[in-house]
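J.: With the sequence up front, the predicted model follows.
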Amino acid sequence: MAKTALIVGAGSGLSASIARLLAKEGYQIALAARRIEKLTQLSSEIAAVSFAADASKPEEVNQLFIDVENKLNTPTVVVYNPSFRVRGPLIDLDPGEVAKTLEVTAYGGFLVAQAATKRMLQQGGGAIFFTGASASIKGYPQSAPFAMGKFALRGFAQSIARELAPKNIHVAHFVIDGAIRSAERLDPVDNPDSTLDPDAIAQTYLNILNQPRSAWTWEVELRPWVERF
């Protein structure tokens, strides 16, 4: 079976680290985002193919999988990374923005997983990974919509992990409990390793992907050594 990874919600952060690592492991890489112009450098670097798609739109998700199959192969690994958030006091939240948060963060995960599962059942297996956050397990003040979306995504992942594991589809949810390091968010000089290194997170995704199926993990929490539980 050809090794093809589809990363939905690709960008320059965690998803880029996952893409680079899987490319080194011999995977063909498909990158999906609403705006693919931001993926030009990464696509060139790792010989990936970029696809424009809004993961919260059923017709665009269906077309995405068709396009990936036509240009590469049926994905054996799918990573769902998109999220959207709106902050503010409960009484001030815009209902439309709240709905968008749920559509991107949770409903899109359902659409992508459903499309992936239909194909993985036919090919005899695969892996579907979801990126969570601190909000997956902790609802913070003035962040209700994000907590709603991430709690929903976690519950969905747990449900389908139990449904699909006996069918040789490994579903896993990753709770990223802390800030991810980036060019815009560097560690303070006096507090090294106080943010999560995206390359280190990606290594955990690969470790879970390579687990023997007699001992699969459905969820893992990752946090810097200084982060409170």
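T.: All right, it came through fine. Please read all numbers here as calculations on a predicted model, not as lab measurements.

J.: C-alpha from now on. contacts and neighbour counts both.
T.: Fine.

J.: which stretches of this structure form helices?
T.: 14-24, 40-46, 58-71, 95-102, 108-123, 144-164, 198-209 (DSSP state H).

J.: export the ones you listed to CSV and tack on distance to residue 174 and mean neighbour count?
T.: Formatted as CSV, these follow (distance: least, CA to CA, whole Å; neighbours: other CA atoms under 10 Å):
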stretch, distance to residue 174, mean neighbour count
helix 14-24, 12, 21
helix 40-46, 23, 15
helix 58-71, 22, 17
helix 95-102, 18, 16
helix 108-123, 13, 19
helix 144-164, 9, 20
helix 198-209, 8, 18
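
J.: also this one, for the comparison:
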Amino acid sequence: MNRTSKKVAVIAGVGEGLGQAIARRFAPDYHVVMFARDLEKLQGYAAQLREAGGEATGMKVDLRVEREIVEALATIEQEIGPIEVAVYNAGAQHRKPLLEISGDAFEKVWRLGAFGAFVFGREAVRHMEPRGKGTILFTGATSSLRGGANFGAFAAAKFATRAVIQSIAREFGPKGIHAATVIIDGAVNMPAIHRLFPDLAKSMPPDGMLSTDEVAETYYQIHRQHRSAWTLEADLRPYSEKF
């Protein structure tokens, strides 16, 4: 890895949907480092960003493992550059009746959605605090605000990540670190939803699903906010979404 002259934006949990869109939005101005378990896909995403004129690196990181997160962020600071933006976009969208959720499944959902976010946020703060600046953003969901039938495990994880970011904001906001949650309420227009729920996708009105690029723009603009008017929580949904 080559050290960059740019600041660094780390996106944890990058796939073909929102994670990739966030990386794409930050790439013109930052060296983007993407975390996921599939290194081959990450290398492909990084190549696309470089072809478009940006700087990008893919790193294989299991976000359920504390040591891997700690070591990855430390490596970035030492070998690539100072982390200015840290986005945690990982989370298992788990949906199952309560009586069918095993303890093991609950823990796995929690470990990726909540534990990983906590470690990622803690380590981002560790590197940002001495510089007195930085932005930490967590991706939230409807389940960050209320539990629903069949979402016992997922809601528990999303409630937890919201609590973590609020705690970071209150403790480290006065020290220059902007921490916020972006709550996404609605279907996100990405390839997976068309594969898994084709009838739902076809039933939507024009712009009835959240555009990944437009959501990514919100992340970017939150990062750019002046400290006199910081967002703690943004709540995004399509115009047609019922809530």
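T.: Received it, and whenever you're ready, just let me know what you need. None of these values were measured; they are calculated from a predicted model.

J.: how about the helices of the first structure, which one is nearest residue 222 of the first structure?
T.: helix 198-209 (7.5 Å; CA to CA).

J.: I'd like the distance between the aligned residue in the second structure for residue 113 of the first structure and residue 196 of the second structure.
T.: Residue 113 of the first structure maps onto residue 121 in the second structure, with residues paired by TM-score structural alignment. Residue 121 of the second structure sits 31 Å away from residue 196 of the second structure when distances are taken as CA to CA, to the nearest Å.

J.: quick revisit: rebuild the helices of the first structure as JSON lines, extending it with distance to residue 173 of the first structure.
T.: Converted to JSON lines, those look like this (distance: least, CA to CA, whole Å):
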{"stretch": "helix 14-24", "distance to residue 173 of the first structure": "14"}
{"stretch": "helix 40-46", "distance to residue 173 of the first structure": "25"}
{"stretch": "helix 58-71", "distance to residue 173 of the first structure": "20"}
{"stretch": "helix 95-102", "distance to residue 173 of the first structure": "17"}
{"stretch": "helix 108-123", "distance to residue 173 of the first structure": "11"}
{"stretch": "helix 144-164", "distance to residue 173 of the first structure": "6"}
{"stretch": "helix 198-209", "distance to residue 173 of the first structure": "10"}
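
J.: Tell me if I'm right that the match of residue 113 of the first structure and residue 136 touch.
T.: Yes - between residue 121 of the second structure and residue 136 there is a contact under CA atoms under 8 Å: 6.9 Å.

J.: Mutual contacts of the two, please.
T.: residue 86 (CA atoms under 8 Å, 6 or more residues apart in numbering).

J.: Can you find the partner of residue 5 of the first structure in the second structure?
T.: Counting by TM-score structural alignment, residue 5 of the first structure corresponds to residue 9 in the second structure.

J.: residues near its match, how many?
T.: For residue 9 of the second structure, the neighbour count with other CA atoms under 10 Å is 27.

J.: How about the contacts made by it?
T.: Counting by CA under 8 Å, 6+ apart, residue 9 of the second structure makes contact with 26, 30, 31, 32, 33, 83, 84, 85, 86, 87.

J.: In the first structure, which strand is the longest?
T.: For the first structure, the longest strand by residue count, based on DSSP state E, is strand 169-176.

J.: which other residues reach that strand?
T.: 117, 120-121, 125-134, 136, 154, 157-158, 160-161, 164-165, 208-209, 216-223.

J.: Likewise for stretch 141-151 of the second structure?
T.: Contacts for stretch 141-151 of the second structure (CA under 8 Å, 6+ apart): 94-98, 154-156, 158-162, 182-186.

J.: Stretch 29-42 of the second structure too?
T.: Taking CA under 8 Å, 6+ apart as the rule, stretch 29-42 of the second structure contacts 4, 6-15, 23, 26, 54-63.

J.: what comes up buried for it?
T.: Residues of stretch 29-42 of the second structure classed as buried: 30, 31, 32, 33, 34, 35, 36, 37, 41, 42 (neighbour count, 16 or more other CA atoms under 10 Å).

J.: Tell me which two in those residues are the farthest apart.
T.: It's 30 and 37 that sit farthest apart of those, by CA to CA, at 22.1 Å.

J.: if we can go back for a sec, do you know how far the match of residue 113 of the first structure is from residue 183 of the second structure?
T.: According to CA to CA, residue 121 of the second structure and residue 183 of the second structure sit 17 Å apart.

J.: No further queries at this time; thank you.
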